[in-house]
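Chemist: sharing a model prediction with you, sequence too.
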Amino acid sequence: MVLHVVIASVAALAGRSVPSMALPKKRERAAPVVSAASSAMQMQPAPINPDWIIAGEPVARMADHSKSADRAAYTALWDCTAGTFRWFFAWDETVHILEGEVHVTAEDGSVHMLRTGDVAYFKAGTWATWRVDTYVRKVAFLRRPFPAPIAFAYRLKNKLLPAKTPTL
């Protein structure tokens, strides 16, 4: 019971800190399944912030694939030519390398070589240096992190209540 009161209080507090916005009168229903051949997706220029470029002239492009109705999750296709640059991950991001490779140096100095088929996770709020020797193409799965009070309540709930295994 106390846990429910804590969670409700945190949710109410978080709700007050989120600016209210008018909702559209008619909401579009999101498709239950969104699929597309990556080779058929229309790539658009997605320039890297010039202040982040360390070496070379990397050219990045991306194609939107899908986003959740609450705009907290997003999937995109992204590619980049040769160059070295810093990248700020504003959202949690999981990448799957489809083609090419990239040398990634994390803030802690660890170096990761990501090649075709590799999957990597980048925590929101972190920087990494990317060195693309020739070309890299990835699919990116992005998730907006919860606001701190909600994340705290969620972690607390997970510690106090046993996890339920999802059924497939």
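Modeler: Thanks, I have it. Numbering: from 1, shown residues only.

Chemist: only C-alpha atoms for contact and neighbour calcs from this point on.
Modeler: Fine.

Chemist: show the subsequent helix or strand relative to the helix or strand hosting residue 114.
Modeler: Using DSSP states H and E, residue 114 sits in strand 111-115. Scanning forward in sequence from strand 111-115 by DSSP H and E, the next helix or strand is strand 119-122.

Chemist: mind listing what's buried along that next one?
Modeler: residue 122 (16 or more other CA atoms under 10 Å).

Chemist: could you do stretch 78-90 as well?
Modeler: Neighbour-count burial for stretch 78-90, counted by 16+ other CA under 10 Å, picks out 78, 79, 80, 81, 82, 83, 84, 85, 86, 87, 90.

Chemist: below is structure B, check it against A:
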Amino acid sequence: MKVVTRMELGDCMVLKLMLASMAAFAVRAAPVVALPQSKNFVAGSAGEMEMKPAPIEPSWIVAGAPVARIAEHSRGQDDAALTALWDCTAGEFRWYFGWDETVMILEGEVHITTEDGVERMLNAGDVAYFAGGTWATWRIDRYLRKVAFCRKPFPKPLTMAYRLRNLVRQGGTQGLAA
């Protein structure tokens, strides 16, 4: 009869977590319906994209009467990623980021205050990241135009499984938060 050591048991658990994370990734990455070949590459001029109204939730508006519009550029086959062009007139509002969002300011400037008090002004050419599940206050003095790259965050257990997998791959050289 073989005695199972703690190390072997730990290796087994790591293997199970890795397999579960790979299976979850495969399910998430598998397209539900095959898209036509032309959808595998999307390109176009920002000036030709049709901007549609994207009203800001009225209870989020702090000052002014900001008017926002959006044009969806592309969406991932698994609906977990989205790229869009967004613009807004002057005003101040709180914004809830339901997805992770990276923005690049194309035109104008915006004064950002995060929920933990960090203040920053973003100008044309600046890139910023906002974690999903957070709030920030946006103050636009004139006009703002940005491109937004949005991604649905993985569920926490799956995120921890990926981090654990990376920790094992790197031989413990980085912590779980890496």
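Modeler: Sure thing, it's come through. On a predicted model such as this, the values are computed, not experimentally measured, just so you know.

Chemist: mind listing which of the buried residues of stretch 78-90 of the first structure are in strands?
Modeler: 78, 79, 80, 81, 82, 83, 84, 85, 86, 87 (DSSP state E).

Chemist: dump the residues you listed to CSV, plus distance to residue 129 of the first structure.
Modeler: Below are these laid out as CSV (distance: CA to CA, whole Å):
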residue, distance to residue 129 of the first structure
78, 16
79, 16
80, 14
81, 15
82, 13
83, 11
84, 7
85, 6
86, 4
87, 6
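
Chemist: wait, residue 60 of the second structure sits on residue 66?
Modeler: No - judged on CA atoms under 8 Å, residue 60 of the second structure makes no contact with residue 66 at a distance of 10.7 Å.

Chemist: the more surrounded of these two?
Modeler: residue 66 (22 against 13; other CA atoms under 10 Å).

Chemist: translate that one into the numbering of the first structure.
Modeler: Residue pairing (TM-score structural alignment): residue 66 of the second structure is matched to residue 58 of the first structure.

Chemist: wait, is its match part of a helix?
Modeler: No - the assignment for residue 58 of the first structure, made by DSSP: H, G, I helix; E, B strand; the rest coil, is coil rather than a helix.

Chemist: contacts only, for it.
Modeler: 48, 80, 81, 82, 83, 84 (CA atoms under 8 Å, 6 or more residues apart in numbering).

Chemist: rerun at 10 Å
Modeler: 47-48, 50, 79-85, 131-135 (CA atoms under 10 Å, 6 or more residues apart in numbering).

Chemist: rewinding a little: need the overlap of contacts for residue 60 and residue 66 of the second structure.
Modeler: 92, 93.

Chemist: of the contacts of residue 58 of the first structure, closest to residue 8 of the first structure?
Modeler: Residue 8 of the first structure has its nearest neighbour among the contacts of residue 58 of the first structure in residue 48, at 40.9 Å by CA to CA.
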